[in-house]
Each structure stands twice: as C-alpha cells, then as structure tokens.
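Peer 1: could you look at this predicted model? Sequence included:
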Amino acid sequence: MVSVMGDLGGSALPFRFRRQFVPLPYGRRQSRCRDSRRRQEPPPSNCTARRLFPLTTAKHGYNVKLPARLWLRDAKRGVQMDCPRCGSANPDGKSFCGDCGERLPRRCKVCGNESAPGKKFCADCGAPLAAAGSGTAARRTRVFAPAATAANTAERRQLTVMFCDLVGSTALSARIDPEDLREVIATYHGCVAEVVDHYGGFVAKYMGDGLLIYFGYPNAHEDDAERAARAGLAVSRAVGQLQTEHNVEPLKVRVGIATGLVVVGDLIGAGAAQEQAVVGETPNLAARLQALAEPGAVLICASTRRLIGSLFDYRDLDTVALKGIAEPVHATQVLRESAIESRFEALHPGRTPLVARDEELDVLVRRWSQVKGGEGRVVLISGEPGIGKSRLTVALQEAVAGEPHVHLRYFCSPHRTQTALHPIISQLEHAAGFDRSDSNETKLDKLEAMLTLSSGQVAQDAALFAELLSIPTGERYSDPALSPQRRKELLLQRLVGQISGLAERSPVLMIQEDVHWADPTSRDLLDRTIEHIRALPVLFIVTFRPEFVPPWLGQPHVTALGLSRLGPRDNAEMIARVAGGKELPAALKEQIVARTDGVPLFVEELTKSVLESGALREQEHAMCSQAHCRRSPCRRPCKPPSWRGSIGSRRCAASPRSEPPSGASSRMS
C-alpha cells in the first residue's frame, strides 16, 4: 500500500472533483463546487486518476474515482454529504442541509449506497438506514430487510390439522439397510400424499416418518373435517396394504386430527427453507392425539366430532390430560363410515324450523295430488348451500306420511363423483337391509326378496344387481356372454324398470339430492328416469346447487323451484322459533340477521351458538345478557364452527385459486 501511494505522489485529482455529478442529456455531466456553481469538465484521459482504486458511483456515491491517499484521508475524516439542492457539504449522519434546509439523502453504513429521502432500508443490501447519530450501531449489525413482508397474507381461519406417523420406524431402521429404509419411507410418503390429495388436503411438511397435513388451507372446503376423517381412514388402509421387498410385517400408522381456529400465512425462513407458519392450539392438539392413538387408529378431538356428526361410527375414549393442553381432552376413535342414508340427517339430527317456505311446500303438495291421479311429475329445487332444499323435502315427506306410497331416496356424495352409480348402490343396499356381518349368500337372499316387489325376472335382475353391488355369485346365476357396453345398457334398463314395477302397486315418491355431485352414469340414468315417468304415478324431486344447469327445463311435466334467502321478518321468526319462543335482546337479533345474510342454516346455527355460549340468562319470557360479561355475544356473536368452513369455501371460490408460496415446495409449518 505504501509503494502504491508513493507512485501516485502529488498527481492526485483536485479536491473539487469529489463533488456530486448530475446526469445531463447526451452523457454530459455537471458538478457543483462548494464555492461556485460553474460547470466542471471531467478530468483528461491522460490524468493519473486512471490509476486509482476501483471506487464506483453506485457503491460509494462518487461520480469520479479518487486517488488512494485521498480515499484513505476521507475514510478517516468521515465522508461528507453534499446537498442535492445547493451543493453545500454537510457532515455525515445529518438529515437536513444546514444552508438551505433541503432533506438530505441517506447513505448506507454497510455498502455506502445513497438512498432517497424517507427510505428506511437500503435498496442494494437490505440493511436499515440508521437515523442521525446511530451510524455506529448500523455499521456493526447486518440486518436483512424482510423483503417478503408485503407478500405475507396471514389470516385467521378454521383449519383441520392431521398428523400421520409411521409406527415402528425406529425398529425398522435397525433391521434394514439405510438405503432400503429410504425406499420404504419414500413409498410410504407417496402413498399418504396420494390419498391426501384425493380428499383435497395439503401435505404441509414431511418430518422423517411423519407428515403434517392441512385441510382448509390453502383451499377451504365446507366439509374439511369430514375430508380429514375420510383421508385418515383411507391412509390407514392404504399404508397397511403397502408391499415392499424390505418390510416383512404390514406397515401401520397413527393418525391424529383436530379442528380449530389458527392464524396461518406468516412467512418464516428464507429461500428454499421459506415456510408459512400456522399458529394456534390446533396443531399441538393434533400432534398429541397422534401420539395417543394405537397403531392403525384415527383419533379426533371433540370439535371435529361435532362437525362430522353421524357420518361415521365411533368408539369413545376416556377423557385424557394431554401435555401442553390446559383442559382435559375428550378423544374419539373413528372406526368406519356409518350406514346412515341421508347426509342431511347425519349432520343435522334435529328438525330445523321451516320458515317462509309455505308457497314452495304448497307447490309440492299439489304435484303430489296430480301424481295420485296417475300423472308423472318432476320438481327441480335449486338453491345455495344451507338455503333449505333438504328441509323442504323432509317437510313433504311429513305431509304425505299418512298416505300409502313407496318412498325412494338417493343421495349424491362429493367424495363419490367418480364412482359409477354410487347413489343407486347406496339405495339398493339400504332397501335390501344389508349388514356388515352378512355373508355373500345372505346378501343375495335379501336382494332377491327385495326384487320380488318390483320385478318379474328376479334371477336375471339379481345377477345384474349383484355385479353392481360387488357381491360374488359363484354358480348361483347363469352368466350370459355380454359385452361391457351391452351389460351397462341392460343394467340401466332394469333400474328404470324397477320404478315401473313399484309404480304399479302404489304412487312413488322419489327424491334425489345434490345432483351437482352425481357421476356421469348416474346422470345418464337420471335422464332416462325423467323421460320414463311421464305416464307413471311418480313424483320425482331433484335438488341441486345453482352452479348445476339442468337439461330438463321446458318439458311439460317438469317444474322448477328456486329457493331465495329469508327476509328480515322471516329471520326474526326463525330466531324466535330456535330460541323456543324466548325473546332475545334486540341488538343481538340485529347482529344475527346481519351476519347470517338470510341463509336459514346460518341463522339456526348462530342462534344456537349464542344460546349455548352461556352469555345469556333466561327470564320468564325473555333472554338477557349476563351482567358480568363485558364482551357479550349480544354485541358481537362469533361464527359457529359448523359454518366457518362454508364461509371459507365461498371465499376461496370467489378469489383466485390459492397456491402455496414459491419456495415453500409444499412444505409449510
């Protein structure tokens, strides 16, 4: 360094060239000196300033390069900041010019780059721009600005969390080679991920032999808790059937599921390790339930149990105290899908009050009267979720319960949209009275007994229906050599013929719900049925959501009914009926009406949630708020868990499809 400075000697640039240059058109530059405003030309090309240290304008704020000894001198004195308005030099660290009062740009203490006035972070290195007098602290500490802060979309939402853990992985690692263990773990991970994706879940993180899974984020569904329970059972079955050349015994998993409110979306980490945090008690509870579960078992918490109702068969466990959870937890094991026929009855066991549907019910009753006269009728009922489609069909069933008729009900499922004729299979199994413990011969006997009521060719129909129901027949029936297409065509004809056979005995009331979830083959059968019942004493009621466009409109025997939301007076009536005739505070009723937006199911659930919250005390003919409750639900009722999922699914459907953040690579925790 000494020899370099000796070579430069006194051939350094004048001090005036250390001023700020302002860019001009055509590449010309202008500098401002402290004592004059005259234009200064850049140094000549043969100037010794070409033999300098590489100090550039973008990094250190200079427009020309300085000799080494002047650069070292300025480094010792402290670099001065020139005012962009008057050109006066100001001590480093000042915020305003001492001569004209102009706000001075800030210089980064880490990289030396100048930033515009008002900026808080350096645009080059991300270090904070310290205020006046804090230059030393900024020079010592390198802080990275949170560049992704603007992209963080943390939100409060209901989430169902599932923890899945492989049983006996430690013992397995001691028996087989690490590379073989890696293959087993990879196969296990792929199996679980495939099942979870089928049910709309999201694998947030792979943790060795465990997986963290979300239902309700990034995409929410109205039945996330049900999807999680179905996925847990499917994962347990699928992992148990995995076969690799390295595992001798069948693999088993433990699954824990919990539902609750969380805050999700905060970005943590950086680069490839960036993840989105989920904050709340729900992930911890799911992890504790997973540790408590037996091999092959699926445990759920009380909130998840309330959301999925009677859709599954359960085994209640004792209330247990879990580490880190304040209150004892009531755990429940999910055994299997229940045999209940109606989703509406499974999720809403009590009778919902029927309000403001007198006209629609009168239309259905008149159509039933026409059916009893021998005319076939079809009624299409459309409406958004929770508007009361299923409740209206139940009201019709109650109205005609005392009259002789045959009642057939079919239910489409959101989880069976690719299963051919799933509504028909479920109805046949229910009508025949199948039990899980029945043998194949017993099921065939029950099937034949059911077909005797509607068919003149019991053996031929039983052979077709047994194949549809996946019941082995052995040599009980002859198997004609038919092509698959011909067999399907014959099956659809026999199914339509069953309706004709029943209609010969008495009027038939058919109800098929949620047709928007029907599989293609079921829709084909639906088209045939609607066309076939024109001259039969059959009332066929079809319910669906507005996104489904029915192709049967305009036919003379088809009637369309659209259910609208409740008005203010109808909302007040429903609140009173749910409250058992007790008068609620006026402010509370206004909040319920405003938050439920006229959807009957939401009105019922929110009213029940307020009544069960304990914030109201009952008087003789009215309900009033507890005096000790400052934040009473009367002022701000909370959303019940039973319809948070529905609101979340509507929000996701209305917005662009949510995707995991870039860099997270399906890994979020």
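Peer 2: Happy to help now that I have it. Numbering: from 1, shown residues only.
Peer 1: when you work out contacts or count neighbours from here on, use the C-alpha atoms and nothing else.
Peer 2: Will do.
Peer 1: residues touching residue 581, list them.
Peer 2: By C-alpha atoms under 8 Å, 6 or more residues apart in numbering, the contact set of residue 581 is residue 621.
Peer 1: part of a helix, is it?
Peer 2: No - read with DSSP: H, G, I helix; E, B strand; the rest coil, residue 581 is coil and lies in no helix.
Peer 1: any idea how far it is from residue 574?
Peer 2: 10 Å (C-alpha to C-alpha, to the nearest Å).
Peer 1: with residue 358 instead?
Peer 2: 14 Å.
Peer 1: next: residue 532.
Peer 2: Taking C-alpha to C-alpha, one finds residue 532 at 40 Å from residue 574.
Peer 1: neighbour count for these two, which is higher?
Peer 2: Legend: neighbour count by other C-alpha atoms under 10 Å for residue 532 and residue 574, higher for residue 574 (23 against 16).
Peer 1: use this one as the comparison:
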Amino acid sequence: MTCPICGTVAVPGANFCHNCGAALPGAADLPQSERRTVTVLFGDLSDFTSWSEELDPERVGAVTDRVMSALAGAVKTFGGHVDKLTGDGIMAVFGAPVAHEDDVERAVRAALSMQRAVRRVLDDERGGGAPLGLRVGLNTGEVIAGLQAGLEYTVIGDTVNTAARLADAAAIGAVYAGARTASATRHLAGWRELRPLRLKGKRDPVETFELLGLHDAPGTRSGIGDEAPFVGRETEIGRVIGRLAEVIDRAEPRVMVLTAEAGIGKTRFAAEVERFAAGYDIGPGRFPARTGARVLSVHCAAFGERRRLAPLADLVRTAIGLPMEASTAVTRPAVEERLRRLGTRLSARLTPDADGTATVPHIPVEHLLTLLGVPADPASATPAVHTDGMPRFERTGTVGESADGMAEPAATEDRAGVDVAVLAEAVAQLLSALTLESPLVVIVDDLHDATPETVDALGVMLEALQGPVLVLLQGRPELVRTAGLLTRLADAEVQALPPLRGADAARLLSSYLRGGRLPQADEDRLLATAQGNPFYLAELVMLLMERGALTRGPLTRAGAAARPIEGEGGAQWRLTPGSLDTRLLSRDLAAVLAARIDALPPDARSVLRDAAVVGDSTPAGAVEALRERRSGRDGRPAAVVAVELDRALDELLARRMLRRQRGGYAFATPLLREAAYAGISKTDLAERHAFLTQWAAREPASAAPEPWIAPSGRALPPALVGFSDEARDEF
C-alpha cells in the first residue's frame, strides 16, 4: 500500500507514513470498488534502454533513483497519488483516493513540474548511448478505483489506458492530453490542438492537445456568476464594518473568522468588505486621509512548492508594493530601498514625546528579506545607508523562485537560521508600523488550505499585532475544528456565512437570467435545488441553458389556455418539464461535491452513499438496514455498528449534508445525493438495491399510502414508495 498523501510505499503494518507522517488508511477505509472521475498522468523516460546499456549499473541506478524521486516529489507537491513506479516511468492519479475541487489543474501543474525536474537531473547526468527525456500523457475521465485483489489501491478503466497511450505518443519533453483535460484548464494553461491521434487499442482517433505552458496571469473559470451583482449579506457586512469601527476607535487589533462551504461566496464577500473598507469614513485628525482603511488581501495555496509561509511573504509583498508575479525579478537593493522609503515616510508621521524626541518604528528588514526568499550572497555586498532607524543593509541578490515558477519563502529554519516565530513577529512589526498611516484590514482567504506551519506562524503574527488592525480569516467550516491558532485567540469572533434565502436568492437568479424571471413554480424548484448556494445556482443555470432546457420564451400562467403573463418586466424564461429531475451535475459542480464528500470520515461517507441509494429522502430504517448488512459481512457486533451509525449521522447533520425529517433524513440538496450516488460502483449498486427491495417487502407501510407500480407491473411494497427511481426499477 502507498501513502494517499505523498505516494510513499508504506511499511507493512504501519499506521502512519514514514515519509510525511500522514495517517495510513486501513483496509476498511479504502473501498473495494468505487466510481471516480480522475485525471491520470503517465510519465515515461524515452530511450531509457539505449541510454543505460553502455553505463555502469550503479550509475544507472543512481540516476534512475534521482529521476523517480523527482517525479514522485512533483506528484506529492500537487496532491496526487503515486499509483505505481516502473523502472523508467510513473503512473499517478489526481482525484483518488481523495478528490479535490481542482484535480485537473493539479495534474497539469505536476506534469510541467516533472518536465522541469527531469531536465535539471539530466543536465547533471550527461552520457549514455542516447539522450534521455520525459514524455507525459494526461487524460481525465471515469475510472473504477479501489483495492485490487484486496492488496493495492489502484484505478482501472479506459481513461487509464488512454493516458498511457498519450504518453507513448508524446514528443520528448512534451505533455499530451485528452480533450477533457485541456478543456478544463484553458483558463490556466495554453494548449495547441494536434491532429487526432490513432492510439493503440483505440477504435477511433483521439482528440489530442499539447501543453504549451501556464498563462502568465492565470484567469478563473468563466461563468454567468462572474458578473452577477453582490446580493444580500447586509447583516454580515454590517458586522464586519462595525468591528472595523471598534478597531479604529480603540486602536487595537481584532480577529474575525468567517466560515462558508464551497460556493457560498466568501471570496466575493471579502471583495465587498474591501470595497466598504476603502470608502469608510475614518474621521479627521488621526490619519493623513479621513477616508479609507488600507486592505491587504492574501490567500493560502492548496498545493504547490511555495505553500510554506507564503501568505506571510505575500503580506509583506503587498504591504511594500512588490509585484506578486514571480516572473518579475526583484533585486535585494530594490526591496531594501522600498523598506527604507517606508521607514522614512512612517517616521514623518510620528508625534514627538514630551522631551521632543520620537520613537522610530522598528522594521526588521533582514528578517523580512529572509521571509521573501532573498538569498544572502556575501559576494554581492554593497554599501548601505543607515537612515531613520532602519537597519543597515549589506548584500544584494534576487528573490528566489521555486520550481513551479512562484516565489519561494523561507523554510521553518531559514537559510540564516532564523526561527519561524521570529519571521512571523517581523511581519507583525511591519503591519503594526503601517497603522501610523491608516487603519488596516488584513484578509487571509482559504485558511483551510494552509499548512500547519503557516497556521502556527499566523498565530504568532496575530498575537504580536498592535494598533488598529482588523484581521479577517476565511475558510471552510472545518477551519473552526482544525485550526490550532483559533485555540490561542480566545477573543476571535467566529461567523458563518449562511446560504442566500428568499428574496436574495431570487434576485441572484434574476441576475443570472439577465433580469428575467421564471414561472414561480419553476423558480421555487430551481432555488430549492441550489439551496442558496450561488455557485450551485450558477452551474445549474449554465447546465440547463447548454441542454436547451432553460430558454427564453413567453412566460405563461398554468391552465388550459396557457395565457402569457402581462406586464412582467425583464426577459421571460421557461424551464422544460422534468429537467430538474436528474443529471444536474456540471463538471465543476461534480468536482466540488466530490471533494466535499471525500473530506468526510470513512463511516460518514459510507452512510451518505447508503442514503443516496434510497433517494433524496431516506427512512431511518433503510439506512440502519444497509449498515447492518455491512456489519454482517465483517463480523462486527451490532452494538458497535449502531454507535458508528449514530456518529456518522451526527457528522452528516453537523456538516449540513443531511437534515432530519419525519421518519428519517433528507439530503440538503438533490445535487449532493447525485454526487454521492455517482461514486458507487454498478456491482455495489445492484447489491444495495436488491437488499433494499427485500427489506422493503418485509417492512410495514411507513411511507406514502399510494402504491407505485414498477415497470414490471408489480405493485411496489409500501415501504419503497418515495425511493429513488433506481431502487424502484431494481424491484
């Protein structure tokens, strides 16, 4: 078995990975078989046999080990799973055993990182019978994932075979990908369409694209929600602005924590906070300008080689006006000059003490330079000016760059041996000094993606802050349970960003429909399906439009005459009957929900899928029966199974994936049920459906009183009324 986080082969019987320390899944945690949408990566060293035949075996082994370590390291960096290593290649999977919202992007970045890493290794290892190079193939699609022969986790399917054939066909040093991979990452990378390739084992030519590289300024996935107005949230915005007023009045820092599920709109909320803060009336006297707090906004990366302390380094960059793009070279003298000017400017803001002197703000420049990754090069020493209390500078250099093309901040023990806590305190001193010019609003987004080291450093920084600074930490709900820094900040105010409701959700839908509206019944159904999540709603509207199920047309009232509604403003839309009944997951929405499901503990994830087999609503007895069936297979005591079921249901209720209803449970949205159902293998589905029908036939009438007639003509058992179409069809 391999570690699901870093791909390292596990020591037999170990509970934790000896490489990264991650908990290893037990056999009970890894499914025997499940359906997943993944991106498969194959990397193959070209002409390896020709290269190695004239070399000493020890050298071949040493070079191969370096190359394989580099390839596996790239997979680990971007959150993929190393499926297998061969003598001259690698197979990696992004999306199994753990899914992320952006697995396709991770795979593309990993492929580029692999090519760079191999080139670096081979530049050091000249010789051999032929030049070496790496061919990479990427393909996105559905696979069956699970334990093969009960021993090794792997994925199988045509998606895997196609990725391997694309790697075989790729030019040396190139990355070839299928159409789905390229389409999902056009906002991120440039692709060149090749002529369709005839690949071994494929009946039809395969659409193929060659990766040209990442865009200098990657965009975001385009969608109808991008230009929609900000609606609702008046209470939440008002609370943040109220805290800003308190911060300014008391000249003391304050920390707020905002949690929200994916798609609820926390990033958009932060942008609105920034807009309000920039126009806030501070009042005369204390600051050079009476209007506007300064906003410094950064985010935590979920993957990549610059995750360590990157948010703190980015705060420094933003604060002193350095470019965030790593492709822009920044020399040490340029950074020093910016900090010197800042010190001079802040000194001018000081009010002399009674003795006529003023305390110059201390900005620990050397520590900030270390955090930014500026190398200390004794050979490039230059004279420096000691001005306004600023430290003396002695060296020049260039800001470091990591292998993925982004600036690389310092490690836990930086190159000069400075502790992380010292670096975090240096950032706090810089931010505190900036409050001489204006109040600050510091926004740290996606804190759930931060490394533990980053979280600890942020905690140190927050405790050391002084002056009027409002800090807004944003992340997913699990942030409250897992972020260690929150336990050290007793006065941190935690606020959940709720789904949009009522008129706010209707206004958002109208904006997606360009000011139009749907008949009330259709609007209610669409909004109920989206459950107040702006991203879900936008994806639903786009999907329905693409299918031709949501179209412009005369808005009519129910009735035989279907008369048009008079006097309604805006464009009129109509929804095809039955279009909200099934298959509502777009590619991006499926990825978001799959990641949310994979974040569940194994038992809760299994219970959620049991409930999905039943339908949007689930009698409590059906879920209990399915769990008892499973316990009968592995021999666990019934009492243990009951406790595990209660714990799993509590978890699903706490995460708002299920809600209680009379006699059982219901999915928060049919979208979540569809995503959970899609992950169950057909074999497992057939077994669960068959078991449910047998259970239902034994149960007394407990659902709707009217029977449902199956396609076979047989009456449905009363307990099965209201079950999913799939369960009823199986009967």
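Peer 2: Done, it's in. Fair warning: this is a prediction, and the values are worked out from it, not measured in the lab.
Peer 1: report the TM-score for the pair.
Peer 2: Superposed pair, TM-score by TM-score structural alignment, normalised by the length of the first structure: 0.62. Supporting alignment: 493 aligned residues with a C-alpha RMSD of 4.4 Å.
Peer 1: pretty sure residue 43 of the second structure is in a strand, no?
Peer 2: Yes - checked against three-state DSSP, residue 43 of the second structure lies within a strand.
Peer 1: any idea what it aligns with in the first structure?
Peer 2: Matched by TM-score structural alignment, residue 43 of the second structure corresponds to residue 164 in the first structure.
Peer 1: and that match, how many neighbours?
Peer 2: For residue 164 of the first structure, the count of nearby residues is 26 (other C-alpha under 10 Å).
Peer 1: who touches both of residue 358 and residue 574 of the first structure?
Peer 2: By C-alpha under 8 Å, 6+ apart, no residue touches both residue 358 of the first structure and residue 574.
Peer 1: mind listing the strands for the stretch 501-650 of the second structure?
Peer 2: Remark: strands assigned in the stretch 501-650 of the second structure by DSSP state E, counting those that start in this stretch are 550-552, 573-575, 617-619.
Peer 1: export those as CSV, with columns for mean neighbour count.
Peer 2: CSV is the format used below for the strands of the stretch 501-650 of the second structure (neighbours: other C-alpha atoms under 10 Å):
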stretch, mean neighbour count
strand 550-552, 18
strand 573-575, 19
strand 617-619, 23
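Peer 1: need those strands in a markdown table (columns: distance to residue 599 of the second structure).
Peer 2: Rendered in a markdown table, the data for the strands of the stretch 501-650 of the second structure read as follows (distance: least, C-alpha to C-alpha, whole Å):
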| stretch | distance to residue 599 of the second structure |
| --- | --- |
| strand 550-552 | 33 |
| strand 573-575 | 34 |
| strand 617-619 | 22 |
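Peer 1: so which of the ones you listed is nearest residue 33 of the second structure?
Peer 2: strand 617-619 (23.5 Å; C-alpha to C-alpha).
Peer 1: what's that closest one packed up against?
Peer 2: Other helices and strands packing on strand 617-619 of the second structure, by 3 or more C-alpha pairs under 8 Å, 6 or more residues apart in numbering; DSSP states H and E, are strand 664-667.
Peer 1: matching residues in the first structure for the strand it packs on?
Peer 2: Taking TM-score structural alignment, strand 664-667 of the second structure hits no residues over in the first structure.
Peer 1: which of the residues in that strand are buried?
Peer 2: Buried positions in strand 664-667 of the second structure, judged by neighbour count with 16 or more other C-alpha atoms under 10 Å: 665-667.
Peer 1: from those residues, which single one is nearest residue 161 of the second structure?
Peer 2: residue 667 (35.8 Å).
Peer 1: check whether the closest one really touches residue 658, as I assumed.
Peer 2: Yes - Residue 667 of the second structure lies in contact with residue 658 (C-alpha atoms under 8 Å); the separation is 4.6 Å.
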